[in-house]
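Need the 3D shape of this:
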Amino acid sequence: MSAPGRGREATGADQAARRPSPVDLSRVEAYLVGRGYHVAHDEDGDLTGTWDGDRFWFLLLGEQHEILQVRGRWHRTLPAHRRAAALLAVNDWNRERIWPKVYLRDEDEGSALYTEVSVDLEHGVTDDQLGQLVACGLGTGVQFFAALGGLVPED
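Sure, this is the predicted structure:
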């Protein structure tokens, strides 16, 4: 039995993929497209796509664009009389789970529900880590929106 790290030499590309490097939207886009997802850039230049009818954005925030945020918005906008039920669902979710952070925001048409997973990547991120973070933000957001449909009935 050979010692760890011996036997097979990693190629230069393998080593580079395992080395943390700055996050940028092209890396996020490459991950998503590599998984067969369709994404586009909106009028603000943000990377966005739709999963199960819900809109998600992949944003870089912070002074150095070092904070990756995966933000989702539920496809429904709720009328005022559904706000209390939505708040209960949001509070229950946030109390019982770490990801995603979920919140309700009042907008012109009614109340909108959002999810967010934000990670500070100031020191860089490997391709595998980036993929895991994007998948976490997207997957847990989709989970929340799917659960929400049963908790907040349509009129």
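
alpha carbons only for contacts and neighbour counts from here, please
Will do.

Identify each buried residue in the top helix by length along the chain, please.
Criterion DSSP state H: the longest helix present in the chain is helix 127-151. The neighbour-count check on helix 127-151 (16 or more other C-alpha atoms under 10 Å) flags 127, 130-131, 133-134, 136-138, 140-142, 144-145, 148 as buried.

helices or strands up against whichever strand or helix holds residue 58?
Per DSSP states H and E, residue 58 falls inside strand 54-61. Packing partners of strand 54-61 (3 or more C-alpha pairs under 8 Å, 6 or more residues apart in numbering; DSSP states H and E): helix 25-34, strand 47-51, strand 67-78, helix 127-151.

here's the other one to compare against:
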Amino acid sequence: MGFFNKPDALPDQPGAALAPLSHDRITAVLDARGYNYGIDDDGDIGGIWDDHVFYFLRIGQEQEYLQVRGRWSRPLSASHYTAVLELANQWNTDKVFPKTYVRVEDGELGVYAEHSVDYEKGVADEQIDQHLACGVSTALSFFGLLDERFPEAVEEHRVRAQAARAPE
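Predicted coordinates:
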């Protein structure tokens, strides 16, 4: 058949050239939405949505991939690994994005959601905006499912957060 073996045979696409993905373009989209974010010592852009940490990363050899990575903020013992793994696998089977995964980190579970796209050929500002919004909102949907299944983790998070705010 040979549908995919001749990439040079594709016709040129009309329209404006797409600009390369850049750090400044990501922050401009976040600024336009009025989002509160920070930039860490490594230059990574991140913020907190519904108590969950998110990063907006450029990865790849030419930093051409945009990845929205969120981490579920609730503490849950590694003894729940299989149950959370099965939930993440079911999510990955049923949903297009985000990709979800779980790993053990210092005796507790680290549960992540990622949405990555290759923008090697460039990207429009509207695409960046859609990518960031989609990555955060779909991750929050998965984290909401986790909150429903593990209410004890939500309560432990609330107790820890309250203790962290209490005066000494």
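
of the buried residues of helix 127-151 of the first structure, closest to residue 80 of the first structure?
The closest of those to residue 80 of the first structure turns out to be residue 148 (C-alpha to C-alpha; 16.4 Å).

What is the equivalent residue in the second structure for the closest one?
Alignment note (TM-score structural alignment): residue 148 of the first structure maps to residue 146 of the second structure.

so what's its match up against?
Residue 146 of the second structure is in contact with residue 84, counting by C-alpha atoms under 8 Å, 6 or more residues apart in numbering.

What's the average distance for the strand holding residue 58 of the first structure when superposed on the second structure?
Here the mean offset of strand 54-61 of the first structure against the second structure after fitting is 0.3 Å, by mean C-alpha distance after the TM-score superposition for the first structure.

that older thread, I'd like the helices and strands packed on strand 54-61 of the first structure as a markdown table, with distance to residue 120 of the first structure appended.
Output for those, formatted as a markdown table (distance: least, C-alpha to C-alpha, whole Å):
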| stretch | distance to residue 120 of the first structure |
| --- | --- |
| helix 25-34 | 14 |
| strand 47-51 | 18 |
| strand 67-78 | 4 |
| helix 127-151 | 11 |
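
To residue 18 of the first structure, which of these lies closest?
helix 127-151 (6.9 Å).

so how far is the closest one from its chain's centroid?
Distance, stretch centre to chain centre, for helix 127-151 of the first structure: 6 Å (C-alpha atoms, centre = their mean, to the nearest Å).

do the same with stretch 83-102 of the second structure
With C-alpha atoms, centre = their mean, you get 13 Å for stretch 83-102 of the second structure.
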